[in-house]
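Student: the following block contains a protein sequence and its predicted model.
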Amino acid sequence: MTQSGLDGGHSAGRAKSWLAITIILIGFLLGGVALTMGPNWTLVWVGVGICAVGGVLALVFDVFSDVIVDAPRQVPVEEHYSPFERRS
């Protein structure tokens, strides 16, 4: 098993990371809907609070460790000529 908890090297993330992101998304959606309904400031701040709880969970669950960084690709440089380049 890799560091992200998955086999095969894809970066789908761990279940607890998805839980934190889902909580943040729910808070964001609640705040957005509350802004369009009036705005209902009580629900907006409840949404902000839910986003904050999700953010704290994301820090606790260390969601950034789910990212798999591939080795840099070596792309060969191709020769090209610009019409603005002065050739001698």
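Tutor: Done, it's in. Just so it is clear, the model here is predicted, and its values are computed rather than measured. Numbers count the residues shown, from 1 in each chain.
Student: alpha carbons only for contacts and neighbour counts from here, please
Tutor: Noted.
Student: neighbours around residue 20, how many?
Tutor: Applying other Cα atoms under 10 Å, we find 22 residues neighbouring residue 20.
Student: dump the residue contacts of it.
Tutor: 54, 55, 57, 58, 61 (Cα atoms under 8 Å, 6 or more residues apart in numbering).
Student: can I get these in JSON lines with distance to residue 16?
Tutor: Converted to JSON lines, the contacts of residue 20 look like this (distance: Cα to Cα, whole Å):
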{"residue": "54", "distance to residue 16": "11"}
{"residue": "55", "distance to residue 16": "12"}
{"residue": "57", "distance to residue 16": "9"}
{"residue": "58", "distance to residue 16": "9"}
{"residue": "61", "distance to residue 16": "7"}
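Student: putting a second one here so we can go through both:
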Amino acid sequence: MAGSSHGHTPAAWTGVIIAFIGFCVSGAFMVLASPLGFWAGMVIVVLGGVVGMAMRAAGLGQQKNAHPTHQVASAES
């Protein structure tokens, strides 16, 4: 989608960054063989999704009709 702004919103960036941090935490504790730390990281991943959805609900995400549909011209001209 050239020229689209899909995902380039504060809600998307914040949710993805929080989820990425959660994956890093889970990965580190997996290597350290600590199940409690692993699951804490997974909670952070889920928290990233919740924060992203909350920010979108607050108006910081992409609007539903931000991209109008394109009409294809008919072959009969």
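Tutor: Received it, and whenever you're ready, just let me know what you need. Bear in mind that the values here come from a model prediction, so they are computed numbers and not experimental data.
Student: which of the contacts of residue 20 of structure 1 does structure 2 keep?
Tutor: Retained in structure 2: 54, 55, 57, 58, out of the contacts of residue 20 of structure 1 (criterion both residues aligned by TM-score structural alignment, their matches' Cα atoms under 8 Å).
Student: taking these one by one, which sit in helices?
Tutor: Within these, residues falling in helices by DSSP state H are 54, 55, 57, 58.
Student: that older thread, which of the contacts of residue 20 of structure 1 has the most neighbours?
Tutor: residue 54 (22 neighbours).
Student: what's the separation between the residue mapped onto that residue from structure 2 and residue 6 of structure 2?
Tutor: Residue 54 of structure 1 maps onto residue 48 in structure 2, with residues paired by TM-score structural alignment. Counting by Cα to Cα, to the nearest Å, the gap from residue 48 of structure 2 to residue 6 of structure 2 is 18 Å.
Student: residue 20 of structure 2 too?
Tutor: Distance from residue 20 of structure 2 to residue 6 of structure 2, counting by Cα to Cα: 19 Å.
Student: more neighbours: the two, which one.
Tutor: residue 20 (16 against 13).
Student: quick one, what contacts the more buried one?
Tutor: Under the criterion of Cα under 8 Å, 6+ apart, the contact list for residue 20 of structure 2 reads residue 45.
Student: going along the chain, name the helices of structure 2.
Tutor: For structure 2, helices defined by DSSP H occupy the ranges 10-31, 35-55.
Student: how about JSON lines for these, with distance to residue 73 of structure 2 added?
Tutor: Putting these into JSON lines (distance: least, Cα to Cα, whole Å) gives the following:
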{"stretch": "helix 10-31", "distance to residue 73 of structure 2": "34"}
{"stretch": "helix 35-55", "distance to residue 73 of structure 2": "37"}
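Student: thanks a lot, catch you later.
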